[in-house]
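Undergrad: No sequence on hand, only this structure:
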């Protein structure tokens, strides 16, 4: 771990490792666990072999531990300071601005710029150079037909990186340039379903042609664009944490996004909308949610599209999308199915509809495959991943290095024999 240097001329009170451990109420080795996790910074004095610690920083950590009920081994969740997204009760905010209002009034590109820079760029538009798109398309076209959307997006991100000799420039200006190229490249690399003369216009319009062969109407495009904005970030979701770990190791932006895509593919994260989509279609096919819910519960499966651990009440993203879906042509049957699902499941557990159920209504109503919600989620969240990567590049490198709590056989153990290995 690289020791931290104090600002020139700064006057600060330093504590030894022993004094720091006593103040925190932990063992000396635990002090260095705090350092490895980025919760404390250390410094060695000239000619000294021992580390010293800023007293004010140590006292702040001690107060936080007393408030939160423990130190690094207390089982608490990893906490990362961020200025990007705040989730508070049943609302969430992008840089202090209500995210639902921002997404409802501004395009996805404008929401992304706000997340990245804290400045609104009216009319913001993303365009990808031909070389980047061609490299990504060649890589995606080489995949087998059964490849999923996240497979394609991850390969497209890697191919785009290989085509960018400046990808290791982690300055803010360079990373922003990468972001404005990478997102449209990811969309352009997906195989089109609806043929369009020009691959231009708002990102939502370009993405639509990759999701369905049905011609878009203004209401449907507005739902898609709003969904992209609503899903652009959601604090430290699992995929976003992976992005920050990669950025902490100074992986370039393409690699950080690829890390996020790898985590997103799980059914408990980006794949949840597909499960909701299929549930809605089954309810429509069988005419009522009752027997479908009964089958799900009989099989011991969780009902997709309901509840969210961060929102004890209504998911604000779902609230906005359901309001727009009410105005979208052709959405009424899927909407009725979704409401039947929520009402029927409420007899078993009082859970509100979440954004996955709203996405399922949208994709089912627009003749999209069940995997379409995963594509929407991944493209949308790329903006947030870039915002978190930018923020992490401004932190100390490799600060996100937790220590494992070893629970295996105590050493020294004898070398294994072939019989022990069988």
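TA: Thanks, I have the structure now. These numbers come from a predicted model, not from an experiment.

Undergrad: okay, CA-based contacts and neighbour counts for the rest of this
TA: OK.

Undergrad: Assign residue 133 to helix, strand or coil.
TA: Of the three states, residue 133 takes helix according to DSSP: H, G, I helix; E, B strand; the rest coil.

Undergrad: residues in contact with the nearest residue to it once chain neighbours are set aside?
TA: Nearest residue to residue 133 in three dimensions, chain neighbours excluded: residue 185, at 5.3 Å (CA to CA, 6 or more residues apart in numbering). By CA atoms under 8 Å, 6 or more residues apart in numbering, residue 185 lies in contact with 127, 128, 132, 133, 136, 156, 160.

Undergrad: what about versus this one:
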């Protein structure tokens, strides 16, 4: 049904469904999804059992897919999106080609955020929000029940800030960057301050500290918090980031895109994982050893939080940086020893390494923060990456994040239900 080269695009050439799928690098079902969307036309040959496709049209679609870098729905069963923001490779990760751990060690969270957004470094930059925006966000958050989770507070703050901004639908790069520089400090300012909090200005990490704990801060602990924010700013297409890109693909404004990300991170397998590790650490400290705590977790059928990462075969590089910094914080020693005990005890049967959730838990336990503090740090930090991905997605064709469903239900027509 074809001559030697299906990609030659010579007029009149017809390809089978299988040949078309091979050329496009998708499953055969996806070929028909392209037809249903009007991206391909098909024709049944007289006496043939299947549809055929014009080789020239197929070759043009293949070139367009490669050029746009969009996902090939069904290709390898996964969604693949070209990005210039973060690369994860061989137990290291990079922000725009620069080692992310080195960036976090040398630059503040705000500086790293600017690098993610623009590819330019702006030494000394700090993010501030206008008082009217902060006031609206605080009022909205203040109306929530006392037991409301930090992520819910952040989501409400983002919605309130959006309602205050009549220019939120301007998706130009300059406007989105302006939104980002206001939204992140608004999220922090909208969180209720802890009793006796004494840091109310300065870099974002300083302001966030007073929302996480009322304890006195010192240079070492503030450095850990600022570095954690920078390390967590992005991590490729994590579940929340994918949600942000889907929203941006539909041309939702930046506040709405960030809200989509906040809606995803509440899951225990994403942003809330550090809270589970925090409670595990407290149990180990209370028992004096990890063995009985790990045994109870496994007996209950629960996975051990804070261990292992699907993208790293060795230790999570973010955890390694934070553990090194926590070594310089004397009050962190008990929690550090408990974390090492957890890793060593589990390694007897499963050689899993510590991940960033365990490192965050050591920090929150050592500084007297609540178990939810790690989730707050994660959400605030990741907002920078979400904005970077939204900006990148606004530059792509709209609504490209539309994978095809693979229907496996009863074949129609079915009788009407009684």
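TA: Happy to help now that I have it. A quick note: this is a predicted structure, and the numbers were derived from the prediction, not measured.

Undergrad: TM-score for these two?
TA: Here the TM-score for the pair of chains, by TM-score structural alignment, normalised by the length of the second structure, is 0.88; 390 aligned residues with a CA RMSD of 2.6 Å.

Undergrad: Look up how far residue 43 of the first structure lies from the most centrally placed residue in the first structure.
TA: For the first structure, the residue nearest the mean C-alpha position is residue 240 (3.7 Å; CA atoms, centre = their mean). Residue 240 of the first structure sits 30 Å away from residue 43 of the first structure, going by CA to CA, to the nearest Å.

Undergrad: Please apply the same query to residue 185 of the first structure.
TA: From residue 185 of the first structure to residue 43 of the first structure the distance is 44 Å (CA to CA).

Undergrad: What of residue 291 of the first structure?
TA: Taking CA to CA, one finds residue 291 of the first structure at 64 Å from residue 43 of the first structure.

Undergrad: of the two, who's got more company?
TA: Legend: neighbour count by other CA atoms under 10 Å for residue 291 of the first structure and residue 43, higher for residue 43 (18 against 14).

Undergrad: Tell me if the more buried one really is in a helix.
TA: No: using three-state DSSP, the secondary structure at residue 43 of the first structure is strand, not a helix.

Undergrad: and the alignment partner in the first structure of residue 367 of the second structure, how many neighbours?
TA: Using TM-score structural alignment as the criterion, residue 367 of the second structure maps onto residue 366 of the first structure. Residues lying near residue 366 of the first structure (other CA under 10 Å) number 21.

Undergrad: for residue 118 of the second structure, same thing?
TA: Other residues lying near residue 118 of the second structure total 15 when counted by other CA under 10 Å.

Undergrad: Same question for residue 326 of the first structure.
TA: Neighbour tally, residue 326 of the first structure, other CA under 10 Å: 12.

Undergrad: got a list of what it touches?
TA: Counting by CA under 8 Å, 6+ apart, residue 326 of the first structure has contacts 332, 335.

Undergrad: For residue 334 of the first structure, see how far away it is.
TA: From residue 326 of the first structure over to residue 334 of the first structure (counting by CA to CA), the distance is 10 Å.

Undergrad: Show me what stretch 310-322 of the first structure is in contact with.
TA: 87, 89-92, 100, 104, 223, 226-227, 230-231, 307-308, 351-358.

Undergrad: and the residue of the first structure most remote from its centre, what element?
TA: Distance from the centre of the first structure peaks at residue 419, with 45.5 Å (CA atoms, centre = their mean). Using DSSP states H and E, residue 419 of the first structure maps to helix 418-421.

Undergrad: So which residues of the first structure form strands?
TA: Counting by DSSP state E, the first structure has strands at residues 14-16, 42-44, 51-54, 85-88, 91-94, 97-98.

Undergrad: possible to save the ones you listed as JSON lines with distance to residue 63 of the first structure?
TA: Output for those, formatted as JSON lines (distance: least, CA to CA, whole Å):
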{"stretch": "strand 14-16", "distance to residue 63 of the first structure": "16"}
{"stretch": "strand 42-44", "distance to residue 63 of the first structure": "19"}
{"stretch": "strand 51-54", "distance to residue 63 of the first structure": "15"}
{"stretch": "strand 85-88", "distance to residue 63 of the first structure": "22"}
{"stretch": "strand 91-94", "distance to residue 63 of the first structure": "27"}
{"stretch": "strand 97-98", "distance to residue 63 of the first structure": "30"}
